[in-house]
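>>> Have a look at this fold, sequence not included:
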């Protein structure tokens, strides 16, 4: 996909929170980001005036976009972190203003310190991350310090330094945040035990630690050691709060595959796959699946897609969360869950949201990349509804306009390939009809239109539409018959609100063919009807306006047709002429005629000019 093609599909992206992935030339993920509004955020990369040279470099490498819709901005942040850890996109580092992503580091030393660092030394220390932002990294360290009495100082706590007795306890010891290993109050063995638990926590193994803390709390409570049990209770509360804020799902949902299923009217099937580890989404993919076997059921299709996706991503999940049971039994050790409520139901809904969004975006993108495709489907549907011999690629529609027979006019609008062809629009002054006779007017206009086209050997339309009922359709057919021309004619039936409600068509007897409101065919017919009505009304209004405006000039003696045309072309209307000064009129038509016109519109000024001043 080229950059121009990507720009065309940007308006089809959902305005919802989620994560986006930029795909490079070889199909690898080169950047992962999060957004509160996916459409707005992704579109910002493709503006013409990007200042950052690194962003411009990234955009030049993009050949595709994938995204995952989630429920909130917080979930997007969590998912972004998981995707960065999974794929390690190179531009996630390059685009961070020469800064690497922050990591949590447990230093390799006696009584290890725990810090947030952006460029940690590779000296054997343990690294956790990278985190998508410093706030999340500091939150992890804050959680650790709330749970464990870890030192925050920079002292050298090697055994011989502690033995020298040069250190003193600090405020952290007095407020219970540190056990003062600097003065020997805490053994290195006890400190290292805490570090092992912290390591497990930072690796995401909250479930094991939570179970351990529950067991320890109950054991201490059973031994009536309530103060020590309270410590573990508080730690459990911290961990549960952290879990709610930093995971898409609870950590007990581990090594699970989620599949959702969506069908399409054209026979396509869409299956979304999500894999969760420790409550975090680590893989997401949507597959468009088509049956190769005639008569294959939706259950068989779904089961085949599950097998293919699990093989493609080498999934070893022990549980599948599904919307219904497709009869999949490839692995008897795998549990099938069809949730009705709770956390697993929310995960299934998240997957379903993504598969529905994928289906919607497929059509939106196809329409953006190939605008004529949808219109061709609409005119194809019109052919089927009317049982026409060929697709109505060329449609013409007629409408009359008059007020009680005065200034009667008609208009013809032309649609080619479902789009208005304004250069082919035509206006008609009614010549042979006296009074308000719509049927006779329609017959005259149609006769004039197609007699000329036949004589000029121009291509005739595939379908003629009349903005009216049986009378208008009959008048058009009579006109065509007199010319020996055969063109299908249909009428646009209106409802009480003057909106298109149905088509009136039939070779022998006219019958109403309903059109579903808000369908693509309905919108095309509505557009044609509105356009011909607008065109006819505008022409009639212009003609009536010119007739009314020019009539006042006709009664001024001494002003002929040439002078009248000169005045109207200069001042555009009689109102403009009436408000012009004598000097302005003189400049256009000379002093003598200017005085005549000026006095005609300003009789008071004429009387004043005739009174002599002594």
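Structure's in. What do you need? Keep in mind that what you see is a predicted model, and the values were worked out from it rather than measured. Numbers count the residues shown, from 1 in each chain.
>>> drop to CA atoms for contacts and neighbour counts, all remaining ones
OK.
>>> which residue sits closest to residue 544, ignoring its sequence neighbours?
Spatial nearest neighbour of residue 544, excluding adjacent residues (Cα to Cα, 6 or more residues apart in numbering): residue 407 at 6.4 Å.
>>> The one you found is in contact with residue 540, isn't it?
Yes - counting by Cα atoms under 8 Å, residue 407 does reach residue 540; the two are 7.0 Å apart.
>>> Please compare the first structure with the one that follows:
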């Protein structure tokens, strides 16, 4: 899990929405929905998973999310996004099946139906719903509350549903058109969330049944009221008019603007576009400038309608685009603009939260470390570590952190030249002399703090070189590991003492990163040197004798013994220039 994901996980909202996982190429590899984005997305990077999920997590390098106002919205948006992006890990939802609607037919005795086709007839359509199960559950509830026609019997012959009180399409019911129109209005209000009238009626019936000791019937009414409660959430991510729309929303903060565009295609909210940029004029003016440039990009096709926030002059927008410009004032269209604006606010807040997190981990940690040690803020920190195995191939390495971030162009590698065997103190002494002797001779900018990966002995060696020999005044600290080879103690002062460093502080994490980085850099360099030494040849070190000429010699003489016994003339005959042959001859004799 990279640092970007770690930061984003800390800033996830406790709201419903959809999340989109991306791989290293920026491609969307998985789309999911969540009632709580923070809990759901975090779960991918915590604990153990099955093989399939582990494979998914191993490819995630970034993610983004879209906040919705309800779980139903998140579910429908998830399906739309999957159909649009076809993520490789979303296998079951890649089909392009249309969504189910509930329809009230335009007949003498209206019926409730489930259909997947929206026709231009006189019927009323409600939906769409995420799947047939959801639509059927809602229809069953409506059938129990509203007595629409459910049978094929003629009007003079009652049906089974009539005896259950769920069908009034019979002459004995003495219903007229006004009755059905009133019932259709009740259904419209009910499915649009205005269900107080129905709920109150059900409560009255439940209380009456309870008063009559008909507890089973009262329980049925109670269950109906509970079922109604599950339908109170209204979804706004699809529209049955099947039009193409772009919905704009924006937010501003601290000189930055975020514009979110929700793309609705054929009634489906399928995608969004997010842009963050600094703005320098009035927010409304810069928004208009952005919108004018937006459709100059060939990737963005002009839709049939464009929704804009209420504070934007629609006449100015109309001069920039050929689409119909709408500035919704109420209802679902207004709520769509609010949804775009809400996501813009979330994205903008996330940007500043990430910047604040980054500052706390870097410059903020540096400032706190300086205050903790009683020195000026150590903007430039140089850290050293040695590496060898039983004294073989000894090396040392220096890493540099500037403002709490690694400055890799300033890293340095050192081969130990004057020390024989495993002498960590002598190796550290040699490297510090070489590094800071050069700093003093050439007038280079010294660091604000030197960190030695080691305990009291290594720090005292560093002090003797820096203070006594080179007469420099650079603060020196030591990082001491515990038995598990983890960063444990910070040593500083004269005499050296353990600094009280809170384990959960950002300055401790900064020192931990520095120690891990210098150790990684040193041991990697040691492995390179050791590998090279393992394959060292007696032919190395001769000027003009490269890999091809070495290969030629081995082909001609078949063995190192034959090469060592050869004369200069023999080496020349094998293809070496005269000077290279003489150099090789005397090089082998000296060995």
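Arrived safely, thanks for sending. Just so we're clear, the structure is a prediction, and the values are computed from it rather than from any experiment.
>>> Can you give me the TM-score here?
The TM-score (TM-score structural alignment, normalised by the length of the second structure) is 0.53; 400 aligned residues with a Cα RMSD of 5.3 Å.
>>> returning to what we had before: okay, residue 407 and residue 540 of the first structure: which has more neighbours?
Remark: of residue 407 of the first structure and residue 540, residue 540 carries more neighbours, 25 against 17, as counted by other Cα atoms under 10 Å.
>>> so what's that one up against?
401-402, 407-409 (Cα atoms under 8 Å, 6 or more residues apart in numbering).
>>> Next: residue 537 of the second structure.
The contact partners of residue 537 of the second structure, by Cα under 8 Å, 6+ apart, come to none.
>>> any idea which helix or strand carries it?
Using DSSP states H and E, residue 537 of the second structure maps to neither a helix nor a strand.
>>> Determine which two of the contacts of residue 540 of the first structure are furthest apart.
Maximum pairwise distance among those (Cα to Cα): 8.4 Å, between 401 and 407.
>>> now the residue positioned nearest the centre of the second structure: how far from residue 41 of the second structure?
Geometric centre of the second structure, nearest residue: residue 63, 2.9 Å, by Cα atoms, centre = their mean. Distance, residue 63 of the second structure to residue 41 of the second structure, by Cα to Cα, to the nearest Å: 9 Å.
>>> what residues do those two have in common as contacts?
Shared contacts of residue 63 of the second structure and residue 41 (Cα under 8 Å, 6+ apart): residue 19.
>>> Now which residue in the second structure aligns to residue 510 of the first structure?
Under the alignment (TM-score structural alignment), residue 510 of the first structure maps onto residue 496 of the second structure.
>>> doesn't residue 306 make contact with residue 259 of the first structure?
Yes - using Cα under 8 Å, residue 259 of the first structure is in contact with residue 306, at 7.4 Å.
>>> What residues of stretch 563-580 of the first structure count as buried?
Neighbour-count burial for stretch 563-580 of the first structure, counted by 16 or more other Cα atoms under 10 Å, picks out 564, 567-568, 571, 574, 577-578.
>>> Narrow those residues to those in helices?
Here DSSP state H is the test, and those give 564, 567-568, 571, 574, 577-578 as lying in helices.
>>> Which single one of these is nearest to residue 589 of the first structure?
Closest approach to residue 589 of the first structure among those (Cα to Cα): residue 567, at 7.8 Å.
>>> before we move on, the earlier item: please name the spatially closest residue to the match of residue 510 of the first structure (chain neighbours excluded).
The spatial neighbour of residue 496 of the second structure that comes closest, neighbours along the chain excluded (Cα to Cα, 6+ apart), is residue 456 at 7.2 Å.
>>> Also residue 385 of the first structure?
Nearest non-adjacent residue to residue 385 of the first structure, counting by Cα to Cα, 6+ apart: residue 513, 7.5 Å away.
>>> one step back: quick one, what contacts the residue nearest to the centre of the second structure?
Applying Cα under 8 Å, 6+ apart to residue 63 of the second structure gives the contacts 5, 19-22.
>>> Assumed it was part of a helix.
No - using DSSP: H, G, I helix; E, B strand; the rest coil, the secondary structure at residue 63 of the second structure is strand, not a helix.
>>> if I look at the residue opposite residue 405 of the second structure in the first structure once aligned, how far off is residue 280 of the first structure?
Using TM-score structural alignment, the partner of residue 405 of the second structure in the first structure is residue 419. According to Cα to Cα, residue 419 of the first structure stands 48 Å off from residue 280 of the first structure.
>>> These two - which one has more neighbours?
In this view residue 419 of the first structure and residue 280 are compared by other Cα under 10 Å, and residue 280 has more residues nearby, 24 against 16.
>>> count of residues packed around residue 377 of the second structure?
Residue 377 of the second structure: 20 neighbours (other Cα under 10 Å).
>>> ignore the last one, residue 448 of the second structure
Residues lying near residue 448 of the second structure (other Cα under 10 Å) number 19.
>>> same thing with residue 166 of the first structure?
Residue 166 of the first structure has 9 neighbours, counted by other Cα under 10 Å.
>>> repeat for the one 4 residues further on
Residue 170 of the first structure has 12 neighbouring residues, counting by other Cα under 10 Å.
>>> Spatially nearest residue to it (excluding sequence neighbours)?
Once flanking residues are discounted, residue 170 of the first structure sits nearest to residue 180: 7.9 Å by Cα to Cα, 6+ apart.
>>> any idea how far residue 140 of the first structure is from residue 178 of the first structure?
Using Cα to Cα, residue 178 of the first structure is found at 18 Å from residue 140 of the first structure.
>>> Compare these two and say which is more crowded by neighbours.
Using other Cα under 10 Å, the more surrounded residue of residue 178 of the first structure and residue 140 is residue 178, with 22 against 19.
>>> Identify the residues contacting that one.
Applying Cα under 8 Å, 6+ apart to residue 178 of the first structure gives the contacts 149-151, 172.
>>> Quick check, residue 159 of the second structure in contact with residue 165.
No - using Cα under 8 Å, residue 159 of the second structure makes no contact with residue 165, being 10.1 Å away.
>>> okay, these two: which has more neighbours?
Between residue 159 of the second structure and residue 165, counting by other Cα under 10 Å, residue 159 is the more crowded of the two (20 against 13).
>>> For that one, give me its contacts.
Taking Cα under 8 Å, 6+ apart, one finds 151, 153, 167 in contact with residue 159 of the second structure.
>>> repeat that for 7 Å
Residue 159 of the second structure makes contacts with 151, 153, as judged by Cα atoms under 7 Å, 6 or more residues apart in numbering.
>>> now do residue 221 of the second structure
202, 206.
>>> any idea how far it lies from residue 206 of the second structure?
5 Å.
>>> Am I right that residue 540 of the second structure falls within a strand?
No - counting by three-state DSSP, residue 540 of the second structure falls outside a strand, being coil.
>>> distance of it from residue 581 of the second structure?
Look at residue 540 of the second structure and residue 581 of the second structure: by Cα to Cα, they are 13 Å apart.
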